[in-house]
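Asks: predicted structure and sequence below. I'll ask about it afterward.
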Amino acid sequence: MPMKIDRLNPASLAPPGRYCHVAVVSAGRQVHISGQIALDAMGQVVGEGDLAAQAEQVFANLAAGLAAAGADFSKVFKTVSYVVDLTPEKAAAIHRVRVKYLGEGPYPASTMVGVTALVDPRLLVEIELIAALD
């Protein structure tokens, strides 16, 4: 039986944007993908100084990880994004890329955190996720 994901937005919480407040996952297998950064398959930084280009590479890397595990973005129920010097404009740029991969919903439970730096000073965004396999 496929793993069921119920995405809940309780009326007692503020209406969410492009995320859900609660993701309830039935028992089953999950895939946890480590934070992905804007490195290509050769380990080279993609889009230095360009947040949108880096977000595109990050989501492409996440897609590759999901595919390797036999999943896709429809199975994602949790994301965590780390953004260097986060501003509303930077969040919007990432959301524009995110919607290309996650579509118009239902959205996973999501957190976006502003950080001062990532492992390499050329990197601007890192995203990790959890998806249901079955």
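Replies: Noted; the coordinates are in hand. Numbering: from 1, shown residues only.
Asks: from here on, just use CA atoms for contacts and neighbour counts.
Replies: OK.
Asks: may I have the secondary structure class of Leu62?
Replies: Secondary structure for Leu62, judged by DSSP: H, G, I helix; E, B strand; the rest coil, is helix.
Asks: next up, a structure to set beside the first:
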Amino acid sequence: MTRVVEPTVAEPPRRDMFSNARIVGGQFFLSGMHAGGPSGPGAAADTHAQAVEAFRRMRALTEACGATVDDIVVLRIYLTDIDDRSAVGRARSAVFSGDFPCSTLVEVSALVEPGLTVEVEAQGFLPTADHPGRPFTAQ
């Protein structure tokens, strides 16, 4: 197993609690990405803006693993208000095209930080010789 880091996606403050990204065999796994930070969601107050930032972080970590968003096969989206699904859908459609990943979208009562409304978790397969990717950044 390899932990993967990406400079534009902050690592958890206690690195012994979880990893943002891991590679295991030919697969990569991403923890839930959201728009939160040390001072909360900041400028990303509405769900669409938060989703855009969550997908940006997801893409950055996917690429740090040596893959692209086309290599993501499973996507899980958590919303604090299911009525925000169209706002998240707009952000999602700017990231994915063609064959979309298998996806689950659920409403939850809260996310890890106050003010967060959306979190995105993903997993996929690393590119093969038929679809070469970039080398990953291990730590």
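Replies: Here it is on my side, so go on. All values derive from a computational prediction rather than experimental measurement.
Asks: now the TM-score, please.
Replies: The TM-score (TM-score structural alignment, normalised by the length of structure 1) is 0.71; 103 aligned residues with a Cα RMSD of 1.7 Å.
Asks: residues touching the residue most central in space within structure 1, list them.
Replies: The C-alpha lying nearest the average C-alpha coordinate of structure 1 belongs to Thr79 (Cα atoms, centre = their mean; 4.3 Å). Counting by Cα atoms under 8 Å, 6 or more residues apart in numbering, Thr79 of structure 1 makes contact with 108-111, 127-130.
Asks: now Thr116 of structure 1
Replies: Applying Cα under 8 Å, 6+ apart, the residues near Thr116 of structure 1 are 84-85.
Asks: and it, what pairs with it in structure 2?
Replies: Matched by TM-score structural alignment, Thr116 of structure 1 corresponds to Ser109 in structure 2.
Asks: that match belongs to a strand, doesn't it?
Replies: No: under three-state DSSP, Ser109 of structure 2 sits outside any strand and is assigned coil.
Asks: count the neighbours of Gly42 of structure 2 for me.
Replies: Gly42 of structure 2: 13 surrounding residues under other Cα atoms under 10 Å.
Asks: can I assume it sits in a strand?
Replies: No: per three-state DSSP, Gly42 of structure 2 lies outside any strand segment and is coil.
Asks: which residues touch it?
Replies: By Cα under 8 Å, 6+ apart, the neighbours of Gly42 of structure 2 are Gly36.
Asks: measure it to His34 of structure 2 for me?
Replies: As for Gly42 of structure 2, its distance to His34 of structure 2 is 12 Å (criterion: Cα to Cα, to the nearest Å).
Asks: which one of the contacts of Thr79 of structure 1 has the most neighbours?
Replies: Busiest of the contacts of Thr79 of structure 1 [other Cα under 10 Å] is Pro108, holding 27 neighbours.
Asks: was I right about that residue contacting Phe73?
Replies: No: counting by Cα atoms under 8 Å, Pro108 of structure 1 does not reach Phe73; the two are 9.5 Å apart.
Asks: what touches both of the two?
Replies: What both Pro108 of structure 1 and Phe73 touch, as defined by Cα under 8 Å, 6+ apart, is an empty set.
Asks: in CSV: the contacts of Thr79 of structure 1, plus distance to Lys100 of structure 1 and secondary structure.
Replies: Formatted as CSV, the contacts of Thr79 of structure 1 follow (distance: Cα to Cα, whole Å; DSSP: H, G, I helix; E, B strand; the rest coil):
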residue, distance to Lys100 of structure 1, secondary structure
Pro108, 14, coil
Ala109, 17, strand
Ser110, 16, strand
Thr111, 18, strand
Ile127, 15, strand
Glu128, 17, strand
Leu129, 16, strand
Ile130, 18, strand
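Asks: still on that earlier bit, which position in structure 2 pairs with the residue nearest to the centre of structure 1?
Replies: Using TM-score structural alignment, the equivalent of Thr79 of structure 1 in structure 2 is Leu75.
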